[in-house]
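K.L.:
using only what follows, build the 3D model:
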Amino acid sequence: MFSDVKNDLLHKQKRSFRTATVEMLQAKPILIDDEDDEQISLDDLNDQHIELLKNGRWVDIGHNKEEYLRSGGKIRIKKTFPYAFHSFLNELDDESFIMFVHHLNALSFSVYDIIYCHNQLLYHHGNKPMKGASVFIFDNTDSLCAVQHFFHRGDKQKDLFEFTVSTGERSFVSSIS
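P.N.:
Have a look, this model is predicted:
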């Protein structure tokens, strides 16, 4: 569960939804992803947040998805994070989280652009001091960004992020709490 600060910042992220068009196939609605024209099964969207474009506004359709879907309609599906990345974001204190997300956004990436995640923090158990590095890769369709997260967990929490964009741009941000 994310803090209110984290939820607010995540809510403002670009590319946090996938959009799709509703088509009917044998009297059953199917979804066609607007980005890659692939079919999305309603069964694959069990508990995901889905909204329908109605009169120019996005409206939450709740649990009765099929009831609200009509051929040609537009929907959007809230993207979810891979477990390892969700755990990483949740584990960061609010200050480190804000710093990480703002810097990623300044490089024209969203946290929802994540395509690969290795979270070394998943191997941190208990209150024992630990240091290591995690790796994340983001794709905003124009370029890639590799992020190395060097961390130390002990008396103090230390986080150092190295951002490398495929254009050659590199930057660092860090936090100690």
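
K.L.:
going forward, measure contacts between C-alpha atoms and count neighbours the same way
P.N.:
OK.

K.L.:
any idea which residue is closest to the centre of the chain?
P.N.:
For the chain, Y112 is the residue whose C-alpha lies nearest the centre (CA atoms, centre = their mean; 3.0 Å).

K.L.:
my read is that one is in a helix, agree?
P.N.:
Yes. Under DSSP: H, G, I helix; E, B strand; the rest coil, Y112 falls within a helix.

K.L.:
identify the residues contacting it.
P.N.:
Applying CA atoms under 8 Å, 6 or more residues apart in numbering, we find Y112 in contact with Q13, K14, R15, S16, K79, T80, F81.

K.L.:
for the comparison step, fold the sequence that follows:
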Amino acid sequence: MNRQQRINLYDSQQRAYNEGTIEQINNQWIFFDEETEEATMLDDFVHQEIEIFRFNRWKKGILNEPGRIHCGKEAIMLRDHDTIRMRKHLIYSLERLLDGVNDDAFFQFVTTLNSLNFSIYDCIYCYNHLSFLSDEHRKDGVNFMVFDNQEQICNVQHHFCYYEKVNDRFEFTLNTGKRLIIEKMIS
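P.N.:
Next up is the predicted model:
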């Protein structure tokens, strides 16, 4: 699995974006989040990548100034009630953890999480013990993650041992009591 395949898996996650509509109120652009119903000044997203829904498809660009998105050489002017979305950011410790596990463990973890109706963007807490062991020859310990998809909670323990063999074990426990364990060993 190369970097592009990992990025594609990130892109296909549910709840990966803050999506909503925009309105111009008192000469200021306001973003209304569809999920949380919160209002935010669009100024807060200047110089960030955003997507606008036009002609039945999402078009990526950079918000260089409120009211204008630059998509390559094209500039798109925003209109009241346009639908836009911005990619959510992962919790830093989870992002570092996902970067640190091998491709097979990464793929198995993410696809198992998705099969339980959770997304990596549902993470509300991550303790990454692995990041504290960067100089160690033998790395072993446990990482803890908590995911909330607004319907259920999932706790994940990632037991790892990286020495002569690479061993990743993920224990998923849902608030309903359902448990699932996956293990990946590479010699």
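
K.L.:
picking that back up, from the contacts of Y112 of structure 1, which would you call buried?
P.N.:
Buried subset of the contacts of Y112 of structure 1 (neighbour count, 16 or more other CA atoms under 10 Å): Q13, S16, F81.

K.L.:
out of the residues you listed, which sit inside helices?
P.N.:
Using DSSP state H to define helices, no part of the buried ones among the contacts of Y112 of structure 1 is located there.

K.L.:
what is the nearest of these to M99 of structure 1?
P.N.:
Set against M99 of structure 1, the nearest of the buried ones among the contacts of Y112 of structure 1 by CA to CA is Q13 (14.1 Å).

K.L.:
so who does the residue nearest to the closest one when sequence neighbours are not counted touch?
P.N.:
Nearest-residue entry for Q13 of structure 1: S110, 6.0 Å, with adjacent residues in sequence omitted and distances by CA to CA, 6 or more residues apart in numbering. The contact partners of S110 of structure 1, by CA under 8 Å, 6+ apart, come to Q13, K14, R15, S16, V101, L104, F138, N140.

K.L.:
mind putting those residues into TSV with distance to H152 of structure 1?
P.N.:
Formatted as TSV, the contacts of S110 of structure 1 follow (distance: CA to CA, whole Å):
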residue	distance to H152 of structure 1
Q13	27
K14	30
R15	31
S16	30
V101	19
L104	21
F138	23
N140	29
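
K.L.:
superposed on structure 2, what's the mean shift for whichever helix in structure 1 runs longest?
P.N.:
Of all segments of type helix in structure 1, defined using DSSP H, the longest is helix 94-106. Average distance, helix 94-106 of structure 1 versus aligned residues of structure 2 after superposition (mean CA distance after the TM-score superposition for structure 1): 0.6 Å.

K.L.:
list the buried residues of that helix.
P.N.:
Within helix 94-106 of structure 1, the residues scored as buried using 16+ other CA under 10 Å are D94, S96, F97, I98, F100, V101, H102, H103, L104.
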